[in-house]
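Chemist: Attaching a predicted model along with its sequence, questions to come.
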Amino acid sequence: MKKPNTIHAASCGRQRQIIEAALACFTEKGFPATSIADICKKAGASTGSVYHHFKSKGRLAAAIYLEGVRDYQAGMIDALSKETTAKGGIFAIVQYHLTWVKTHPEWARFLFQKRHAEYMDDTEDRMKQLNAEFVKQMSAWFAKHMESGAIRPLPRDVFSALLLGPCQEFARMHVTGYAKTDVTEAARHLAAAAWASLGNFTINPS
């Protein structure tokens, strides 16, 4: 008999396979034209297995969105936690953001396009929970650097706009095919610009 944690791990793994298969199908055919049969074929799963994990195609699409957010946020916190300096943290955030978009173009495109889709209505509470925890962890890391004076003490919304606003715009251009600059090069320039905007150089000239 399988142990409960083994069963749980297998179930989570199967859910992830179905989510990734559905994302590929939605990218290729679009949400309206994709059928559950298409997803089953791509995932190598039975119809019963798909409906066991997700009650409808809309619920599956919402799960794709939430899983993408979780994946992005977990990676961002991990990247930031490895940095000890304010400059290192800002560079890490910008570089991680663009690297994640480059590595997961289908997911990034889905997140950009589907936030206000009808099937997202039931996810608002979960999105608020995810974002609240994410902001809490990010804010805790930056608070000590603001207190030390290494980062300018700006309102949170202004700080976020300066840190990731230009980065998000480039990411949108990248996933839609308008960006021509290599992502690694763009990350370097945008990280330097973010640091120039946020660093308190009267205290931390480097």
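Modeler: Great, that's in hand. Residues are numbered from 1 along each chain as shown.
Chemist: CA atoms for contacts and neighbours, from now on please.
Modeler: Fine.
Chemist: Quickly find the element holding the spatially most central residue of the chain.
Modeler: Of all residues in the chain, the one closest to the mean position by C-alpha atoms, centre = their mean is residue 72, 2.9 Å from it. Using DSSP states H and E, residue 72 falls within helix 57-81.
Chemist: Which of the helices or strands spans the residue lying closest to the residue nearest to the centre of the chain once chain neighbours are set aside?
Modeler: Spatial nearest neighbour of residue 72, excluding adjacent residues (C-alpha to C-alpha, 6 or more residues apart in numbering): residue 100 at 7.1 Å. For residue 100, the element it lies in under DSSP H and E is helix 86-103.
Chemist: After that helix, heading C-terminal, what element do we hit next?
Modeler: Following helix 86-103 in sequence, per DSSP H and E, is helix 105-114.
Chemist: other SSEs contacting that following helix?
Modeler: Judged by 3 or more C-alpha pairs under 8 Å, 6 or more residues apart in numbering; DSSP states H and E, helix 105-114 is in contact with helix 4-29, helix 57-81, helix 156-175.
Chemist: Columns distance to residue 187 on top of the ones you listed, output as JSON lines?
Modeler: Shown next, in JSON lines, are the helices and strands packed on helix 105-114 (distance: least, C-alpha to C-alpha, whole Å):
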{"stretch": "helix 4-29", "distance to residue 187": "26"}
{"stretch": "helix 57-81", "distance to residue 187": "15"}
{"stretch": "helix 156-175", "distance to residue 187": "8"}
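Chemist: this is the other structure I want to compare:
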Amino acid sequence: MSPKQSRGEQTARRLLDAALEVHERTGPAGFTVPAVTAASGISLGSLYHHFGSFDGLAAALYQRCMAELLDAIVAALERSRTARTGVRAVVLAYLRFVEEHPAQARFIHASAHAGYLPAHAAAIAAAKAPRIERMLAWLAPHVRAGRIVDLPGPLIEMLLIGPVAELSRRWLAGAPDLDPRTAARLLPDRIWRSVSAS
């Protein structure tokens, strides 16, 4: 990598780091171009050079945060041996990520209905695809063996991740009656029952 490329990557990383910090500190209302350029010390011109627009920066940050979450889930899943422990690993890895990386988790969940995502949906889907494929590849032998229900990939993904994602969204928003540690104790077996073929 040339020095110019290295500097470019460092600039992009600083902008993404600053954007996450601003979002965590101010919430969506304060997540603005002036706030991010001030926090990063990087010019508006550089932001546009690297990301095309502020929406492009936000989409890139969402993509980075989602990749970190999925990487944690896939790593936990691939260390598992049985179908049941694999499902448990997915649930616990998601909840652990939310507790250990609340800023990233908050950005993921706050972005779910953000206006910038549709324009960047193809790039986001392309970044997620290899990670989702690894999850489905791990599950496939268990589906063939009749241990996990045979459903289309997106539906299996919804059963595994949907309940945990919704719990996390509400907890991150401050719901007083939800707690990831309680969920970690109670949800894995219930989610296992929802995907178990037996």
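Modeler: Structure's in. What do you need? As the structure is a prediction and not an experimental result, all values here were calculated from the model.
Chemist: now the helix holding residue 100 of the first structure: which residue numbers in the second structure?
Modeler: Aligned by TM-score structural alignment, helix 86-103 of the first structure falls on residues 83-100 of the second structure.
Chemist: what's the average distance of the matching stretch to the first structure?
Modeler: With mean C-alpha distance after the TM-score superposition for the first structure, stretch 83-100 of the second structure departs from the first structure by a mean of 1.1 Å once superposed.
Chemist: What number of residues are in the vicinity of residue 120 of the second structure?
Modeler: As a burial measure, residue 120 of the second structure scores 16 neighbours (other C-alpha atoms under 10 Å).
Chemist: do the same with the one 5 residues further on
Modeler: Residue 125 of the second structure is surrounded by 12 other residues when neighbours are defined as other C-alpha under 10 Å.
Chemist: That one matches what in the first structure?
Modeler: Structural alignment (TM-score structural alignment) places residue 125 of the second structure against residue 128 in the first structure.
Chemist: tilt between the helix or strand where its match lies and helix 57-81?
Modeler: Using DSSP H and E, residue 128 of the first structure falls within helix 124-148. Going by axes from the mean of the first three to the mean of the last three C-alpha atoms, to 10 degrees, helix 124-148 of the first structure is angled at 10 degrees with respect to helix 57-81.
Chemist: just how off-centre is helix 124-148 of the first structure within its chain?
Modeler: Here helix 124-148 of the first structure is found 14 Å from its chain centre; the criterion is C-alpha atoms, centre = their mean, to the nearest Å.
Chemist: Quick check: which of the helices and strands packed on helix 105-114 of the first structure is nearest to residue 123 of the first structure?
Modeler: Checking these against residue 123 of the first structure by C-alpha to C-alpha gives helix 57-81 as the closest, at 7.1 Å.
Chemist: average offset between the closest one and the second structure?
Modeler: Counting by mean C-alpha distance after the TM-score superposition for the first structure, helix 57-81 of the first structure comes out at 1.6 Å.
Chemist: residues making contact with that helix?
Modeler: 19-20, 22-23, 35-36, 54, 89, 92-93, 96-97, 100, 107-108, 110-111, 114-115, 119-120, 123, 127, 130, 134, 137-138, 141 (C-alpha atoms under 8 Å, 6 or more residues apart in numbering).
Chemist: what sits against residue 141 of the first structure?
Modeler: Residue 141 of the first structure touches 80-81, counting by C-alpha under 8 Å, 6+ apart.
Chemist: Aligned to it, what sits in the second structure?
Modeler: In the second structure, the residue paired with residue 141 of the first structure is residue 138, using TM-score structural alignment.
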